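# sequence plus predicted model, see below.
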Amino acid sequence: MRTSISRKEPLRALIDREAHRAGFDAVAVTTPNAIPLAPVRLAEFVADGFHGSMGWISDTLQRRSEPSTLWPEVRSIVVLAMNYGPDHDPRDVLAKRDRGAISVYARNRDYHEVMKGRLKEIAGKIVARAGGDVKVFVDTAPVMEKPLAEAAGLGWQGKHTNLVSREHGSWLFLGTIFTTAELAPDQAEIDHCGSCRACLDACPTNAFPAPYRLDARRCISYLTIENKGPIPHEFREAIGNRIYGCDDCLAACPWNKFARAASEAKLAARDDLREPPLSELLELDDAAFRVVFSGSPIKRIGRDRFVRNVLIAAGNSGEAALADPVRALLGDLSPLVRGAAIWALARLVSKAEYSQRAAIGLKTESDGAVRDEWRLARPDRTRA
């Protein structure tokens, strides 16, 4: 990429200027050896099984914990952050049980797409000014963005394990530019959490066994996004109407009081995903799902997993009007959807109706996991 870059302008000044021009809210520099504690912490996370079914974390353990292992030629790492803070408390929708709660970040266009092209533009200008080589990453390679952001001074990893900024709270997308250029590193940020445990206490599923430690297997974001199978019964009620991710620990952070709302135009925010009706989402087939979530990060989990999540929310809603679309999904082609529909139905209809449908279902269902749902849906907790 060729650009008309002044050779007199210091490289760091160019990076700062181009980063802000591209819509990034913060930029800082660190070195590839600036996160010496990360390998041990990551290994402990994997050894405890806290990564759940995310096998790519254990498979890339060494490369993920040491940037120079990923790319030996790297000399400096530019960490860039984009604010996606909401203009409201995202937990407000949790009281509207007939609506779905979608994590704030997923109401925007996929941040990978938003950020990667802009990072490449900046990286190209670094090469044009300083020569050498660059690599750009946005959560698409084994890079530990949060420890690197802390080392660069953009914030610190809070007790909820996410990055916290004194200027932007807990609402930052992160991307990195690895470069062979030698840049003076910025000063690392220190921890400002103090004795606060608001984020830990806010977690609906007790996913934090200790401050700064996350058991992903209990995290609603993991359960509704990364988890490919049925939602474990022990977490279904706690999930409430959260149908994609969870913002509770982020929203609880007191540092958010200093954050400003992100520009909706910059992130291509979608109002239709702010409080979508569960009734409409339950009717999505695969084709409709792809249309509705085109350009959204939600698209990557596929229709079946998403409708599974919506069915859990429907079961928690107490809305008898949702029973009809739930009934329609008892015959869905996906066992994952059928199983979730059974659980939702058991909570929305009378014991008599459930018992009658269960008797038929146990005779006609061929999938073992779905048959188990008929047995375990606990009709004793349905409406009389």
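Good, I have the coordinates.

# alpha carbons only for contacts and neighbour counts from here, please
Will do.

# in what helix or strand does the closest residue to residue 156 other than its chain neighbours lie?
Once flanking residues are discounted, residue 156 sits nearest to residue 150: 4.7 Å by Cα to Cα, 6 or more residues apart in numbering. Element membership of residue 150 [criterion: DSSP states H and E] is helix 145-152.

# same deal with residue 243?
Using DSSP H and E, the element containing residue 243 is strand 242-244.

# next SSE after that strand?
As assigned by DSSP H and E, the chain's next helix or strand after strand 242-244 is helix 248-251.

# any residues touching that next one, and which ones?
Residues from elsewhere that reach helix 248-251, judged by Cα atoms under 8 Å, 6 or more residues apart in numbering: 89-91, 160, 162, 170-171, 198-200, 202-204.

# again, but for stretch 87-100
The contact list for stretch 87-100, computed with Cα under 8 Å, 6+ apart, reads 101, 103-104, 240-243, 247-248, 251, 260-262, 275-279, 310, 313-314, 316-319.

# just those: which are in strands?
Within these, residues falling in strands by DSSP state E are 101, 242-243.

# quick one on the thing from earlier: and the helix holding residue 150, what's buried?
By 16 or more other Cα atoms under 10 Å, the buried positions in helix 145-152 come out as 145-152.

# same deal with stretch 259-275?
By 16+ other Cα under 10 Å, the buried positions in stretch 259-275 come out as 259-260, 262, 266-267, 269, 273-275.

# include distance to residue 130 when you put those residues into JSON lines, please.
Formatted as JSON lines, the buried residues of stretch 259-275 follow (distance: Cα to Cα, whole Å):
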{"residue": "259", "distance to residue 130": "34"}
{"residue": "260", "distance to residue 130": "34"}
{"residue": "262", "distance to residue 130": "32"}
{"residue": "266", "distance to residue 130": "29"}
{"residue": "267", "distance to residue 130": "30"}
{"residue": "269", "distance to residue 130": "36"}
{"residue": "273", "distance to residue 130": "43"}
{"residue": "274", "distance to residue 130": "44"}
{"residue": "275", "distance to residue 130": "47"}
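
# what segments of the stretch 151-300 of the chain are helices?
198-202, 220-221, 233-239, 248-251, 264-267, 278-281, 286-292 (DSSP state H, counting those that start in this stretch).

# another one to put next to it:
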Amino acid sequence: MSEADALRQKDLLVQDALSEGFSVVRVTTPDAIPFAAERLHRALEDGHHATMGWMTDHEDRRGNPRVLWPDVRSIVMLGMNYGPDEDPRALLERADRGAISVYARNRDYHDVIKGRLKLIAGRLAARTGAEVKVFVDTAPVMEKPLAEAAGLGWQGKHTNLVSREFGSWLFLGSIFTALELPPDEAEADHCGSCRACLAACPTDAFPAPYRLDARRCISYLTIEHAGPIPQEFRAAMGNRIYGCDDCLAACPWNKFAQSASEMKLKARDDLLAPELAELAGLDDAAFRTRFAGSPVKRIGRDRFVRNVLIAIGNSERLELVKVVLARLDDASPLVRGAAVWALGRLALERWEVERDARVDAETHVSVRAEWARAQPVT
């Protein structure tokens, strides 16, 4: 293919992607992230991936796109704006409501983006005959370094992508193609001396700028972590029941971001500020119905209600004690344990009464450990 034809195909691809709702499209080469493998290896060696064992799987593929697919010659990086209509941190002041991360307030973005990527990539393949592959987050693709190399933005000190046009609010997807397309220039780092994102983290999850320790991250703890929330992070969670947007929302570049509602990614009304009391009472069927199509559904009812009970324990709302008491008899030990802690935070005298009545009959070691804590309110 001639240089002119390659440029024409790139222009057609970009226009197609924009018409499908993507906000920005750029192209890079598979050898454009030479330092990514080393950085990934360091993070894994330091244990910053916590229990996310999938990050160690196929580590070589993550660090080198050509290992993932030897025939790739160009990588198209696409971003979709999902910026909120207002600062999501405002919800943290409403202690009786649950804060769900902005990205999870509508349909699962994996489904939204992957469907559109397949359409775009399919049309590119039909026009050119070149083989294509599409990826959205779940594959071993280091999307943020590639997006930086393609010029969509740069990896900020919070390790997320930052765009001069869309702030910290971009969903990312990629199209690998055997077609050689003209690459775009990489974006430079524009963080400067700013440390707003680092200072905003409630749990000090950044051991250094540009490094994230997932073991301390509320997003990891509320989504990926399967067991009881570690004691030291429970109070810092506040009312965050799925993910955490603090470092993203603190980024000064967000002032340039356009509202995602213009892109038809507006949040579902029932996920903007749901009542903790209602969420704590969800059984498995009700949970599945409430979060149908949402990424929240993937963590399961027990893990979600665990998060809700931690939020209730942080709420200082005495009227929620009855909600907590109902969960002391829950079938899930994960939920029962979180209810024990929440009760101790809200009503210590009642906690002592319930402990004396229940601890001997409790069979699960993690729940017995919650009852055995000398100071449940810490």
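Everything's here; your move. Since the model is a prediction, treat every value here as computed from it, not as a measurement.

# measure residue 85 of structure 2 to residue 260 of structure 2 for me?
From residue 85 of structure 2 across to residue 260 of structure 2, the span is 7 Å (Cα to Cα, to the nearest Å).

# just to revisit the earlier point, quick one: map the residue nearest to residue 156 of structure 1 onto structure 2.
Applying TM-score structural alignment, one finds that residue 150 of structure 1 aligns to residue 148 in structure 2.

# residue contacts, its match?
Residue 148 of structure 2 neighbours (Cα under 8 Å, 6+ apart): 154-155, 161, 186-188.

# select only the buried ones of those residues in ChimeraX?
Filtering the contacts of residue 148 of structure 2 down to the buried ones (16+ other Cα under 10 Å) takes a single ChimeraX command:
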select :154,155,161,186,187
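
# so of the contacts of residue 148 of structure 2, which ones are in strands?
154-155, 161.

# and these as JSON lines, adding distance to residue 13 of structure 2?
Output for those, formatted as JSON lines (distance: Cα to Cα, whole Å):
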{"residue": "154", "distance to residue 13 of structure 2": "23"}
{"residue": "155", "distance to residue 13 of structure 2": "25"}
{"residue": "161", "distance to residue 13 of structure 2": "22"}
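
# one step back: hmm, who's touching the strand holding residue 243 of structure 1?
By Cα under 8 Å, 6+ apart, the residues outside strand 242-244 of structure 1 that reach it are 94, 100-103, 106, 220-221, 224-225, 298, 306, 309-310, 313.

# in structure 2, what residues pair with that strand?
Under TM-score structural alignment, the match for strand 242-244 of structure 1 is residues 240-242.

# stretch 283-295 of structure 1 now?
Stretch 283-295 of structure 1 covers residues 281-293 of structure 2 once aligned (TM-score structural alignment).

# how far off centre is the matching stretch?
Chain-centre distance of stretch 281-293 of structure 2: 20 Å, with Cα atoms, centre = their mean, to the nearest Å.

# and stretch 305-313 of structure 2, by the same measure?
19 Å.

# quick one: average offset of it versus structure 1, please.
Compared with structure 1 after fitting, stretch 305-313 of structure 2 deviates on average by 0.2 Å (mean Cα distance after the TM-score superposition for structure 1).

# report the distance from stretch 288-302 of structure 1 to the chain centre.
Distance, stretch centre to chain centre, for stretch 288-302 of structure 1: 15 Å (Cα atoms, centre = their mean).

# buried stuff in that stretch?
Residues of stretch 288-302 of structure 1 classed as buried by neighbour count (16+ other Cα under 10 Å): 289-290, 293, 295-299.

# how about the strands in the stretch 51-200 of structure 1?
Taking DSSP state E, counting those that start in this stretch to define them, one finds strands in the stretch 51-200 of structure 1 at 76-83, 101-102, 134-137, 156-157, 163-164, 172-179.

# okay, those strands in TSV with distance to residue 332 of structure 1 next?
Shown next, in TSV, are the strands of the stretch 51-200 of structure 1 (distance: least, Cα to Cα, whole Å):
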stretch	distance to residue 332 of structure 1
strand 76-83	40
strand 101-102	24
strand 134-137	39
strand 156-157	42
strand 163-164	40
strand 172-179	36
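
# out of these, which is closest to residue 323 of structure 1?
Among the strands of the stretch 51-200 of structure 1, strand 101-102 comes nearest to residue 323 of structure 1, with 19.5 Å by Cα to Cα.

# the closest one corresponds to what range in structure 2?
So strand 101-102 of structure 1 sits over residues 99-100 in structure 2, by TM-score structural alignment.

# that stretch vs structure 1 - mean distance after superposition?
Stretch 99-100 of structure 2, aligned to structure 1 and superposed, deviates on average by 0.6 Å (mean Cα distance after the TM-score superposition for structure 1).

# and the helix or strand hosting residue 374 of structure 1, what other elements does it pack with?
Element membership for residue 374 of structure 1, per DSSP H and E: helix 368-376. Where contact means 3 or more Cα pairs under 8 Å, 6 or more residues apart in numbering; DSSP states H and E, helix 368-376 of structure 1 is packed against helix 335-346, helix 351-364.

# relative to helix 351-364, how tilted is the first one?
Going by axes from the mean of the first three to the mean of the last three Cα atoms, to 10 degrees, helix 335-346 of structure 1 is angled at 160 degrees with respect to helix 351-364.

# centre of the chain versus helix 335-346 of structure 1, how much separation?
Distance, stretch centre to chain centre, for helix 335-346 of structure 1: 24 Å (Cα atoms, centre = their mean).

# which of the contacts of helix 248-251 of structure 1 sits closest to residue 180 of structure 1?
Nearest to residue 180 of structure 1, judged by Cα to Cα, of the contacts of helix 248-251 of structure 1 is residue 162 at 27.9 Å.

# buried ones only from the contacts of stretch 87-100 of structure 1, please, as a PyMOL command.
Selecting only the buried entries of the contacts of stretch 87-100 of structure 1 in PyMOL, with 16+ other Cα under 10 Å as the criterion:
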select buried, resi 101+103+104+240+241+242+243+247+248+251+260+262+275+276+277+278+279+310+313+314+316+317+318
